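In: coords below, sequence missing:
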C-alpha cells in the first residue's frame, strides 16, 4: 500500500520554476497595460471635469451679463467701434484685488464682475473674456421680425474661458493646451424683449 501512495505522489508534479516565472512575466505585462489604460482614463475624466467647470463658468458669466449689463450703453459703445475694433470685457485692469472700475458704465455691480472675470474653482484660476461677435450681428440685421429688426434688441457675444497655470516665476499665464479653453456663444438682450 505504501508503494501505491509513493507512485501517486511522484506522478503529481507541480509547476516548474520556469513556468512560474513565465506566468509572472505575463501577469506583469497585462498589469502594466491595464494600469496605463486606467491612468489614461483618469486623465480623461479630469479633463472632462475641467471642461464642464469651464462651460458652467461661461454660462454663469453669460447669465450675469444678461442681468447686470446696461444694454443701451453697450450698444452705444459698439456703434462707435471702427472697422477692426472689438468690444471686449476681460480681466485686464480688473484683477482679483482691484475692482472693475473700467466697466462701471456697462454693468451695475462692477465689484461682483471682478469675481466673474477672475474665478477660482478647486484652486484653479480661470480667465474670462466677453467679446462682441460682429459677424453674428450682421446676420441678425437681415432678419426682420414683426416689422422691426431683432438686431435692435440683441447683442451677440462670445464668452471665452481659459485656465491659468503658474509659470516658472509663479505668474499665472494662459495654458497652451487645447482642453484648457472653452467658448460659449450667447446674447445680451434688451429689457424690452426679456
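Out: Perfect, I can see it now. What you see is a predicted model; the values in this text were computed from it and never measured.

In: make it CA atoms for all contacts and neighbour counts henceforth
Out: Fine.

In: do you know how far the most centrally placed residue in the chain is from residue 122?
Out: By C-alpha atoms, centre = their mean, the chain has its centre lying nearest to residue 54, at 2.9 Å. Residue 54 sits 12 Å away from residue 122, going by C-alpha to C-alpha, to the nearest Å.

In: now the terminal residues of stretch 9-19, how far apart.
Out: 20 Å.

In: over to stretch 136-150?
Out: 12 Å.

In: so which bits of that stretch are buried?
Out: 137, 140, 150 (16 or more other C-alpha atoms under 10 Å).

In: ok, these vs residue 118, which is closest?
Out: residue 137 (27.3 Å; C-alpha to C-alpha).

In: now do the strands in this protein.
Out: Applying DSSP state E to the chain gives strands spanning 88-90, 120-121, 124-132, 144-145, 148-149, 154-166, 172-174, 181-189.

In: structure B:
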C-alpha cells in the first residue's frame, strides 16, 4: 500500500517500489525457480532408478525361490553342467529354461515396460560336507532404461531335495 508524504518543498511524494526493483525481484525469483526445476528432475530420475532396482531385487528373490522349489533341478544341473570343475554361468533364457524344465516368464519378466533378464552363476559348495545338499547361486538381474544398462545381484542356494547317502 502506497503512502503519500510531503517532502521539504511541500510536494507530494509517493513511497513504493520502482520499476527497476520489481524487475530485479522477478528476475531473481525466476533464477531460483529454474534452479529448483533441475533439482526436481534429478530427484525424479533417482527415484525411477531406485524403483527399477527394487523391482529387480524382488524379481531376483522370486527367481531364487522358484529355483529352490524345483525338485529335479539340482541333479539336472550336476548332469548337464560342468560345475564340479569351475563355476558355471547359466543364461536363463528360453532355451536353457526349456532344457531344465523351468518357466521362462520367471526369468524374463517385463515390469513397468522394462524388460529384465537373468543369469545365474552356479558352483559347488566350498564345504565338501555340503556339496551333496547345497549349490550356491549368484543370480544377476540385468535391465536397461533408456540407453543405460543396470544390474543387481541376489545370492542364495539350490537345495538338493533328494540327497545321496
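Out: Arrived safely, thanks for sending. Since this is a predicted model, take the numbers as computed values, not measurements.

In: that older thread, let's have the strands of the first structure in a markdown table, adding distance to residue 75 of the first structure.
Out: Converted to a markdown table, the strands of the first structure look like this (distance: least, C-alpha to C-alpha, whole Å):
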| stretch | distance to residue 75 of the first structure |
| --- | --- |
| strand 88-90 | 13 |
| strand 120-121 | 30 |
| strand 124-132 | 10 |
| strand 144-145 | 19 |
| strand 148-149 | 14 |
| strand 154-166 | 8 |
| strand 172-174 | 30 |
| strand 181-189 | 10 |
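
In: thinking again about what came up before, and the aligned partner of the residue nearest to the centre of the first structure in the second structure, what does it touch?
Out: In the second structure, the residue matched to residue 54 of the first structure (TM-score structural alignment) is residue 56. When contacts are counted by C-alpha atoms under 8 Å, 6 or more residues apart in numbering, residue 56 of the second structure is found next to 116, 141-142, 152.

In: how about residue 152 of the second structure?
Out: 53, 56-57, 140-142.

In: now check the first structure for the residue matching residue 26 of the second structure.
Out: So, by TM-score structural alignment, residue 26 of the second structure is matched to residue 24.

In: burial of its match, as a residue count?
Out: Residues within reach of residue 24 of the first structure, counting by other C-alpha atoms under 10 Å, total 12.

In: and the gap between the match of residue 54 of the first structure and residue 39 of the second structure?
Out: Distance from residue 56 of the second structure to residue 39 of the second structure, by C-alpha to C-alpha: 26 Å.

In: ranges for the helices of the first structure?
Out: 2-11, 17-68, 71-80, 110-117, 134-142 (DSSP state H).

In: okay, those helices in TSV with distance to residue 166 of the first structure next?
Out: As requested, the helices of the first structure are exported to TSV (distance: least, C-alpha to C-alpha, whole Å):
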stretch	distance to residue 166 of the first structure
helix 2-11	68
helix 17-68	17
helix 71-80	34
helix 110-117	18
helix 134-142	33
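
In: most tightly surrounded among the ones you listed?
Out: Greatest average neighbour count among those goes to helix 110-117 (a mean of 21), per mean count of other C-alpha atoms under 10 Å.

In: specify the angle between that helix and helix 17-68 in degrees.
Out: In terms of direction (axes from the mean of the first three to the mean of the last three C-alpha atoms, to 10 degrees), helix 110-117 of the first structure departs from helix 17-68 by 150 degrees.

In: could you check the angle strand 124-132 makes with helix 110-117 of the first structure?
Out: 110 degrees.

In: what helices or strands is helix 110-117 of the first structure leaning on?
Out: strand 124-132 (3 or more C-alpha pairs under 8 Å, 6 or more residues apart in numbering; DSSP states H and E).

In: which residues touch the strand it packs on?
Out: Contacts of strand 124-132 of the first structure (C-alpha under 8 Å, 6+ apart): 58, 86-91, 116-120, 155-165, 174.

In: buried ones only from the residues you listed, please, as a PyMOL command.
Out: Buried residues within the contacts of strand 124-132 of the first structure, by 16+ other C-alpha under 10 Å, are selected in PyMOL with:
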select buried, resi 58+87+89+90+91+116+117+118+119+155+156+157+158+159+160+161+162+163+164+165+174
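
In: quick check: closest non-adjacent residue to residue 160 of the first structure.
Out: Leaving out its chain neighbours, the residue that sits closest to residue 160 of the first structure by C-alpha to C-alpha, 6 or more residues apart in numbering is residue 183, at 4.5 Å.

In: and the one you found? What does it align with in the second structure?
Out: Match for residue 183 of the first structure (TM-score structural alignment): residue 153.
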